[in-house]
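[1] Here's a sequence, model it:
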Amino acid sequence: MPNQADHQQTLMSILAKLIDDNTQQAYGDVWQITADDSRLHVHLALPYAAAQEQASLEVRIKEALNDPRELTLDIEHTIEQHATQANLPGLKGVKNVIAVASGKGGVGKSTTTVNLALAMAREGARVGILDADIYGPSQGMMLGFADGTRPQVRDEKFFIPPSAHGVQVMSMAFLTTKDTPVAWRGPMVTGALMQILTQTDWDDLDYLFVDMPPGTGDIQLTLSQKVPVAGSVIVTTPQDIALLDARRGIEMFNKVKIPVLGVVENMSTHICSNCGHHEAIFGDEGGASLAKEYGVNVLGKLPLSLSIREQSDLGKPIVVNSPDSEVTGIYQSIARQLGATLAHQQEQQFVMPTIGMSDD
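    Just a heads-up that it's a prediction; the model follows:
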């Protein structure tokens, strides 16, 4: 019979070849095993948070190892600060800024942002949300903050962001009233965004999700040029017009050297509440074709669901209000894939153009 050390090495070899569902690549050398006659203790070190995957991963490990001993799985994550466009200096208290964008309004971008952020927090990461939609802030309502919520102020200079469900949040909604329109021109809006972003005392965040306004205007350009963004997520629906506008969003991020980490296809199918029939009323596989065109992944496809809308309107996002639902499972998968994609992407090389002169 092989000795204990040889057998343990065999088990390690099996685990190294196990496919990570979040990257579709082998895990590789990220495992440690300690064992005795009755128990196996498996330790997994990841560069992204994946706490909600523990149960399903335990099942996969047991099947792969085919070992009769009792299994204990310990998942550890270490989230690093990643490169940004033009190597801009990072924000104090924030490792990675993730922009969540759409080319047009009405595709569920803000709902996706709040549930994605909450899902990432449930995976074990430290998360914040910046509501960058100065004209139409909605994160305060979606997260159930009471009317009149205001951030505390430190040293008469820094906002201390309120928290909901373990997520730090800053929004223009906390600085105005719901009945007061923000009737500002572009420079005032971008100035307000930069003030909110840089004067908020973010507390040791792994990810700051920025809920972008729709389009490719002043706020998007200001964020792209002045804020260190590690990556972006594009939210779209399968409609041709939404895909057209989403394409513009991807092109904008490509021009400013911010990597697009993936596409989220919202309202992918309608599920009949009476019979359960699935119907692609907005088109089929539009997000997949867009992702293929630009060489990025579809992080997830979400149904057109009444419960997602209702719970968001009530300030109880579905990820925290229905944690065991199928939709929440999709958001959790998107969060893990997003973290894994950012962690595994190659560092972007930002090369300044060479300017040449000739007599021609």
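[2] only C-alpha atoms for contact and neighbour calcs from this point on.
    OK.
[3] could you pull out the helices for the chain?
    Using DSSP state H, the helices of the chain run over 4-17, 54-65, 109-123, 139-142, 186-198, 218-226, 240-255, 286-294, 306-313, 318-321, 326-344.
[4] most packed of these?
    helix 109-123 (a mean of 25; mean count of other Cα atoms under 10 Å).
[5] How about the contacts made by V235?
    V100, A101, S102, V107, G108, K109, T112, A246, V263, V264, E265, N266 (Cα atoms under 8 Å, 6 or more residues apart in numbering).
[6] neighbour-wise, which of those leads?
    Most neighbours among these, by other Cα atoms under 10 Å: S102, with 32 neighbours.
[7] Let me know how buried V260 is, in neighbour terms.
    26.
[8] again, but for H277
    10.
[9] wait, it sits on I271?
    Yes - taking Cα atoms under 8 Å as the definition, H277 is a contact partner of I271 at 5.6 Å.
[10] ok, the contacts of V235 vs P238, which is closest?
    E265 (6.8 Å; Cα to Cα).
[11] from memory that closest one sits against T237, does it?
    Yes - between E265 and T237 there is a contact under Cα under 8 Å: 5.3 Å.
[12] list residues touching both of the two?
    G287.
[13] one step back: could you dump the helices of the chain into JSON lines with distance to A173 added?
    Compiled in JSON lines, the helices of the chain are given as follows (distance: least, Cα to Cα, whole Å):
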{"stretch": "helix 4-17", "distance to A173": "48"}
{"stretch": "helix 54-65", "distance to A173": "37"}
{"stretch": "helix 109-123", "distance to A173": "14"}
{"stretch": "helix 139-142", "distance to A173": "6"}
{"stretch": "helix 186-198", "distance to A173": "11"}
{"stretch": "helix 218-226", "distance to A173": "17"}
{"stretch": "helix 240-255", "distance to A173": "25"}
{"stretch": "helix 286-294", "distance to A173": "31"}
{"stretch": "helix 306-313", "distance to A173": "15"}
{"stretch": "helix 318-321", "distance to A173": "21"}
{"stretch": "helix 326-344", "distance to A173": "25"}
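[14] Please provide the structure for the following sequence as well, for comparison with the first:
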Amino acid sequence: MLPGVPGILRVDRGLDPAIASAAVSPEFIKEALRNVRYPGFSRDIVSFGLVKGVTHENGVLRVHIEVATKDPKVPEQIFKDCHAILDALPDVGTVKVEIEVKEPQGAQGGGSEAVQGKSSIPGVKRIIAVASGKGGVGKSTVAGNLAVALARTGAKVGVCDCDLYGPSVAQMFGSHEKPMANEKDEIIPIEAHGLKLMSMGFLLEDRSPVIVRGPMATRYTQQFLRQVAWGDLDYLILDLPPGTGDIQLTIVQTVAVDGAVIVTTPQEMALIDARKAVSMFAKVNVPILGLVENMAWFECDHGQRYYLFGEGGGVREAQELGVPLLAQIPIDAQTRERGDAGTPVALIPAAEHPVSAAFHQIAANLRERVPAR
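    All right, here's what the predicted structure looks like:
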């Protein structure tokens, strides 16, 4: 059976069965497999629930793994890494790693239609992730203003701040209310500027840090997605944390994401991490809707542009990746001031401010690419 095609991939190799021992328990094997990472992520295959069965009988160790992917390199890498760990263990006997490759949820057809009707969030029609490989590139600014611009088109929009460690949606939308719960024990999102919002920033004091490890971060993320009373939304914008870690993979395994917008700044250091974000979404079959080059330049009062972080890096990267360049957003004092004040710049009519106009153009582009059903 070829990797990447739904079915069972079986290859046997291992130690002499004569040295195998019945003392090798499933718990011991699973603990060893925690050293096998899901390709492209920091989290292991056991904590993601990919290991479905472990047996050790008559000198034969069998490990059954299920992976939902269309990338044949993913099961191949997991297979190799599993054998690298298990073959080195004493007294396991013959090692048989069985990987069942399944079609990702809604993968038939590809593109934006791949997730049609597959959202696990009741009432939410489209889910768009805004991501970056690197922190400090203005991802939350883009996510917040994109949400406002989409709402100004008449769409019903929500924003889920998935950056648990550095939440910014509460400040950006000027609200410090504490969420309440309804009779179904669901969290009622905060409403501001016509949008529904959920963020760890609503649950904490300004100076309170979030100190949680991976499993707890996963739990909080799942609660924000599935235990919030979002109601009927045309679009739910996910403001992801920087990087390609546990929270990102939790999201794409929890809900069907219609597409991702990648935010970067022009310099190579940011572009390196943006490529990693693009590669991550490719591995989990989430289409890239486009790239936004933020902080593209600074324009003085006399009209001279200064390319503080380099010129055109996002343009070239979009061409190389074969994805649309959605916009180039300049460094703008009013954008920063309004973000700090809780009144995003996209609230200004597009005709009155160039940065607002850019966000409204992104929103129009995305509404065409990913129309609300």
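[15] Please say which position in structure 2 G93 of structure 1 maps to.
    Under the alignment defined by TM-score structural alignment, G93 of structure 1 corresponds to G123 in structure 2.
[16] residues contacting A270 of structure 2?
    A270 of structure 2 neighbours (Cα under 8 Å, 6+ apart): G133, K134, V137, T264.
[17] and the nearest residue to T55 of structure 2 once chain neighbours are set aside, what helix or strand is that in?
    Spatial nearest neighbour of T55 of structure 2, excluding adjacent residues (Cα to Cα, 6 or more residues apart in numbering): R62 at 5.2 Å. Assessed by DSSP states H and E, R62 of structure 2 sits inside strand 60-68.
[18] Check the gap between the equivalent of G166 of structure 1 over in structure 2 and F224 of structure 2 for me.
    The equivalent of G166 of structure 1 in structure 2 is G194 (alignment by TM-score structural alignment). From G194 of structure 2 across to F224 of structure 2, the span is 19 Å (Cα to Cα, to the nearest Å).
[19] before we move on, the earlier item: pull up the aligned stretch in structure 1 for the strand holding R62 of structure 2.
    Using TM-score structural alignment, strand 60-68 of structure 2 pairs with nothing in structure 1.
[20] If you count contacts, what does the next helix or strand after that strand end up packed against?
    Note on strand 60-68 of structure 2: by DSSP H and E, the next helix or strand toward the C-terminus is helix 73-86. Packing partners of helix 73-86 of structure 2 (3 or more Cα pairs under 8 Å, 6 or more residues apart in numbering; DSSP states H and E): helix 26-33, strand 94-102.
[21] now the ones you listed in JSON lines, with mean neighbour count?
    Output for the helices and strands packed on helix 73-86 of structure 2, formatted as JSON lines (neighbours: other Cα atoms under 10 Å):
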{"stretch": "helix 26-33", "mean neighbour count": "15"}
{"stretch": "strand 94-102", "mean neighbour count": "22"}
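[22] For Q77 of structure 2, which of the ones you listed is the nearest?
    Of the helices and strands packed on helix 73-86 of structure 2, nearest to Q77 of structure 2 by Cα to Cα is strand 94-102, at 11.0 Å.
[23] What residue in structure 1 is paired with G133 of structure 2?
    Taking TM-score structural alignment, G133 of structure 2 has G103 as its aligned residue in structure 1.
[24] just checking, that match touches G215?
    Yes - using Cα under 8 Å, G103 of structure 1 is in contact with G215, at 4.7 Å.
[25] In terms of neighbours, single out the busier of these two.
    A count of neighbours by other Cα under 10 Å puts G103 above the other of G103 of structure 1 and G215, at 26 against 18.
[26] tell me the contacts of the more buried one?
    P214, G215, T216, T236, A242, L244, D245, A246, R247, R248, G249.
[27] and if you look at L271 of structure 2?
    T264, T265, G313, G314, E317.
[28] now the counterpart of Y294 of structure 1 in structure 2: how far from I262 of structure 2?
    Correspondence of Y294 of structure 1 to structure 2, assessed by TM-score structural alignment: L321. Using Cα to Cα, we find L321 of structure 2 at a distance of 11 Å from I262 of structure 2.
[29] Trace V153 of structure 1 over to structure 2, please.
    Match for V153 of structure 1 (TM-score structural alignment): A181.
[30] can you give me the end-to-end distance of stretch 306-322 of structure 1?
    Termini of stretch 306-322 of structure 1 sit 13 Å apart (Cα to Cα).
[31] give me every residue that touches the residue nearest the centre of structure 2.
    Nearest residue to the geometric centre of structure 2 (Cα atoms, centre = their mean): Q248, 3.5 Å. Shown in contact with Q248 of structure 2 (Cα under 8 Å, 6+ apart): L240, P241.
[32] do the same with A101 of structure 1
    By Cα under 8 Å, 6+ apart, the neighbours of A101 of structure 1 are K109, D211, M212, P213, P214, S232, V233, I234, V235, G249.
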